[in-house]
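Enquirer: Sequence first, then the predicted structure:
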Amino acid sequence: MGVDVEERKFTRQDRQRFRAKVHSCLQALGSMLNDGHFEVSEPKIGMEIELNLVDDAMQPAMANAEVLAAIADPDYQTELGQYNIEINVAPRPLRGRHIRDLETDLRKSLDSADARARSVGSRLAMIGMLPTLTEEHFEHKWISANPRYDLLNQQVFAARGEDIELQISGVPLPDGTGEELSTICDTILPEAACTSVQLHLQVAPESFAAHWNAAQALAGVQVALAANSPFFAGRALWHETRIPIFEQSTDTRPQELKNQGVRPRVWFGERWITSIFDLFEENSRYFPSLLPVCSDEDPQAMLARGEAPSLAELKLHNGTVYRWNRPIYDIAGDRYHLRLENRVLPAGPTIIDTLADAAFYYGTVRAFVDADRPVWTQMSFDAAEENLHAAARGGFDSRLYWPEVGWVHPQELVLRRLLPMADAGLASYGIDAEVRDRYLGVIEARCVSRRSGSTWQRESVVARERAGDSRQVALAGMLDDYITQMHAGEPVHTWEW
């Protein structure tokens, strides 16, 4: 969830003042990076998991306010759509058996939250895109009550000047032809359909660039392994449809600005970096403000007094530029630190799958950073971006480019090269061997079976349609089975349909 803001109208003067404040924050950040006073603690794992709410008929439950009241836990918060909530997982050390303990704690928390949601007529679904959503669920009345979301909706359309067009050509189902999405939306609510897992890692300033570059290089592989979003508005589209829907539903550019090469707000980036400053500077240089809310803080004066500035404007602006790997500046008490936020993964299917994806990510990124010749020095930035979209479209059927290998299916790349690297990276963090084996074993089995959440959903719907179900009935039945097996907790490569 982003920073809360109050309902208001913005003036031209607000935008000019906000730009100046962002520039002041950026100067302060540069001074802080030069001074080297950032807190650098031991590596920790942290995450956010976005969830959907459904009723007993597997239809979206527009009830997040009621469900959050029933859960009554500050770790659970609202999200953009009234059928969304989010759990924020407190950081814990990335060593020993802490990931295994996190699995146990997450399972307990989500079971409790689901029981309380059921008490008010809703159920939790941890899935990349809710397959029973229809275009009727993108009407303005279904935006959550938090004023931030309506303001953001207003500002996106004010910047764009016209309705949003969603256009996606789907990947054919095993027994059918390709399906198409072509629709016009007058809200950003299709973004709410994109429920994700966001992984956090606190990073020292001097090593941030290496970690960001490593995460960018790995993004396509992550998506191919974890794809879990094959259906949107009743249509079978990409294996990870979250990627194009998120890119299109928050696009502030009309076609003419796209033709001019103006950068999109959902952005992979355009180059490998040498400093975290590069990312914040690009955000301030290329993107107009969407929520130009100014504080009274003077970051330069605070630094002069030896205080930790919040850099409120820089953080607020950064939160409206949706990089797939996002830099985070934050303060805790009187100490400030930097985090890398990885945003490419969909939610689900199970907690063990989620932790397996996290372990693979943390371990492989660490191995890339520690390598004598880092992978990003051997491939173009464009190749990394193309890998992301190829993986989102084709999943295990995609072909990705990799240095010294050429074009390769993601499961072959993982089994032959990346799993040993992930294991070595996790070992470097001090993670117990049995914990490494547990989660990387899930990744290995998923690659061998070629079964992700997406492939299971697609095969399940095809089987139901062959048995005579309509698409909507098949989607609801598949989702009911999905939620049952999600709660049973076995990894998705073991699921039957």
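Expert: Yep, it's here. Residues are numbered from 1 along each chain as shown.

Enquirer: C-alpha from now on. contacts and neighbour counts both.
Expert: OK.

Enquirer: Tell me where the stretch 1-150 of the chain has helices.
Expert: Secondary structure of the stretch 1-150 of the chain by DSSP state H, counting those that start in this stretch: the helices cover 12-35, 64-71, 98-118, 147-160.

Enquirer: buried stuff in the last one?
Expert: Read that as helix 147-160. Buried residues in helix 147-160, counting neighbours by 16 or more other C-alpha atoms under 10 Å, are found at 148-157, 160.

Enquirer: and what of stretch 425-435?
Expert: Neighbour count says stretch 425-435 has 425-427, 429, 431-432, 435 buried, by 16+ other C-alpha under 10 Å.

Enquirer: Tabulate the buried residues of helix 147-160 (JSON lines), appending distance to residue 35.
Expert: JSON lines is the format used below for the buried residues of helix 147-160 (distance: C-alpha to C-alpha, whole Å):
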{"residue": "148", "distance to residue 35": "34"}
{"residue": "149", "distance to residue 35": "37"}
{"residue": "150", "distance to residue 35": "39"}
{"residue": "151", "distance to residue 35": "37"}
{"residue": "152", "distance to residue 35": "35"}
{"residue": "153", "distance to residue 35": "39"}
{"residue": "154", "distance to residue 35": "40"}
{"residue": "155", "distance to residue 35": "37"}
{"residue": "156", "distance to residue 35": "37"}
{"residue": "157", "distance to residue 35": "41"}
{"residue": "160", "distance to residue 35": "40"}
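
Enquirer: structure B:
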Amino acid sequence: MGEKVEAGGFGLAERRRYRQRLRECLDGLERLLEEKRFDRPQNLMGMEIELNLVGDDGMPLMLNSEVLERIASPDFQTELGQFNLEVNIAPHRLQGRVLDQLAEELRTGLGYADRKAQEVAARIVMTGILPTLTGEDLVHANLTGADRYLQLNEQIMTARGEEIFVDIEGIERLQYASSSIAPEAACTSVQLHLQVTPARFADVWNAAQCAVAVQVALGANAPFVFGRELLRESRPELFLQATDTRTPELRAQGVRPRTWFGERWITDASDLFEENLRYFPALLPICGEQDPQRVIDEGGVPDLDELVLHNGTVYRWNRPVYGVAGGVPHLRVENRVLPAGPTVTDVIANAAFYYGLVRTLADEQRPVWGRLAFDDAAANFDRACRDGIDAELLWPSRRRLGGVARVPVVRLVRDELLPMAAAGLDSWGVDAADRDRYLGVIEERCRRRVNGASWQAAAYHRELDRGLDRWAALAETTRRYCELTRTEEPVHSWPA
């Protein structure tokens, strides 16, 4: 949702007109696919990371405009909450020492940004949900004042017609009412982009859907929401509820949520774009002037602005993305399931595992999605969010032809998926030293059964055992977490 959106209401006819423009955009996309106008394979990946601003005490600070003014770099942008920033990493080819290069660029960029943040007594930290956030922090007044955020809030709340009610039950239960979408700002993530050809798009997206549960289980880093210990990765459920335009009655009717796992494996690159038009009303019906068919007739490439904008308001965990670079259209799979942090090393390890595993899964002669029901993949995602690194997942059995077995995720990863991820990185052409270093981080996480969520939960309970109350324990856990992230040692090696 980085597109420029101007403030203002929408007339009664604008949604109908926008719906027609969306259909014209989809027809344009399908024509580009038929005419094979898309970019050739380039093995390009990209990354975005959402960040939190905190004080030395670990409490959130609403200072993103002041910090961005000091950073003065187009790589850093606003996000929904005033305590949020986002950093964008330029696309890289998946080859050679790309992983170490990414890590160095991230450390340099984040280090510079953190030094600038210190000029206003703030620090930058990566985590899935900042443990010290309270409901009082997540209010309309603390939304970033950009038009696109204010319009999005207005349209979601208008579509819903009543307060957002968050109800999450995990180890404890949280019930919280909000008159804005501000709780969404608590959810800070890593987004991994992979450019793919249209012919490969369906296989890569299906492979990514198979992988998300494992990603969440290994990378969980959001066990607390507004002072309650909930799921090991509470961010997906909070995001789903905070962006939900459905009333309870619409949920009971089976209307799909805008934050969506999906409901089927796909067979074509246009499937997800078409579903987004068919199932989801426009939130921001802003029409441009471009006629996609005329642009194509004249030999050009349409921007498909309406399609891109609408697509950005449907929050799939693996989102299809259309873009144009250098006058040539391309498609990307945007993987949005991972929480941020804890360290740059952990983020790059998560990325290495994802890119390697998805490559191998998409290349298999007997793909996993041909042997795993889509509903089982969705259930795996829910289990991974609930249990994190202790989750047990359904996976096609190597012992029973056509069967699935429930397997502890750490065993599945160490015995089967890590070798697949290594083979995938080899297929991309990633250097063996990078491959072994970052997949080694994943292996050690599995061996020690420690990730960001398990470390945070253990640290919090130690503080409770020392006699601190709930909020003091969360503050001390967050302060210690922030301190350890700056050592750049991966989370599995942090002291208890």
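Expert: Happy to help now that I have it. Worth saying up front: this structure is predicted, and the values here are computed from it rather than measured.

Enquirer: Got a TM-score for the two of them?
Expert: Once superposed, the chains reach a TM-score of 0.98 (TM-score structural alignment, normalised by the length of the second structure), with 490 aligned residues with a C-alpha RMSD of 0.8 Å.

Enquirer: Which pair of the buried residues of helix 147-160 of the first structure spans the longest distance?
Expert: Of all pairs drawn from these, the greatest distance, 18.2 Å, lies between 148 and 160 (C-alpha to C-alpha).

Enquirer: Show me what residue 237 of the first structure aligns to in the second structure.
Expert: Using TM-score structural alignment as the criterion, the counterpart of residue 237 of the first structure in the second structure is residue 230.

Enquirer: Check the spacing between the closest residue to that match other than its chain neighbours and residue 127 of the second structure real quick.
Expert: Once its chain neighbours are removed from consideration, residue 230 of the second structure has its nearest residue in residue 170; the separation is 4.1 Å (C-alpha to C-alpha, 6 or more residues apart in numbering). Residue 170 of the second structure sits 19 Å away from residue 127 of the second structure, taking C-alpha to C-alpha, to the nearest Å as the criterion.

Enquirer: of those two, who's got more company?
Expert: For residue 170 of the second structure versus residue 127, the count of surrounding residues by other C-alpha atoms under 10 Å is larger for residue 127: 28 against 16.

Enquirer: correct me, but the more buried one touches residue 190?
Expert: No - judged on C-alpha atoms under 8 Å, residue 127 of the second structure makes no contact with residue 190 at a distance of 9.7 Å.

Enquirer: Going along the chain, name the strands of the stretch 101-250 of the first structure.
Expert: Read by DSSP state E, counting those that start in this stretch, the stretch 101-250 of the first structure holds these strands, from start to end of the chain: 123-125, 164-169, 180-185, 196-202, 231-232, 235-236.

Enquirer: Would you format those strands as a markdown table with distance to residue 364 of the first structure and mean neighbour count included?
Expert: As requested, the strands of the stretch 101-250 of the first structure are arranged in a markdown table below (distance: least, C-alpha to C-alpha, whole Å; neighbours: other C-alpha atoms under 10 Å):
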| stretch | distance to residue 364 of the first structure | mean neighbour count |
| --- | --- | --- |
| strand 123-125 | 28 | 26 |
| strand 164-169 | 31 | 17 |
| strand 180-185 | 35 | 14 |
| strand 196-202 | 13 | 23 |
| strand 231-232 | 29 | 24 |
| strand 235-236 | 31 | 22 |
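
Enquirer: Can you say which of these is nearest to residue 68 of the first structure?
Expert: Residue 68 of the first structure sits nearest to strand 123-125 of all the strands of the stretch 101-250 of the first structure, at 11.6 Å, using C-alpha to C-alpha.

Enquirer: What does residue 379 of the second structure correspond to in the first structure?
Expert: The equivalent of residue 379 of the second structure in the first structure is residue 386 (alignment by TM-score structural alignment).
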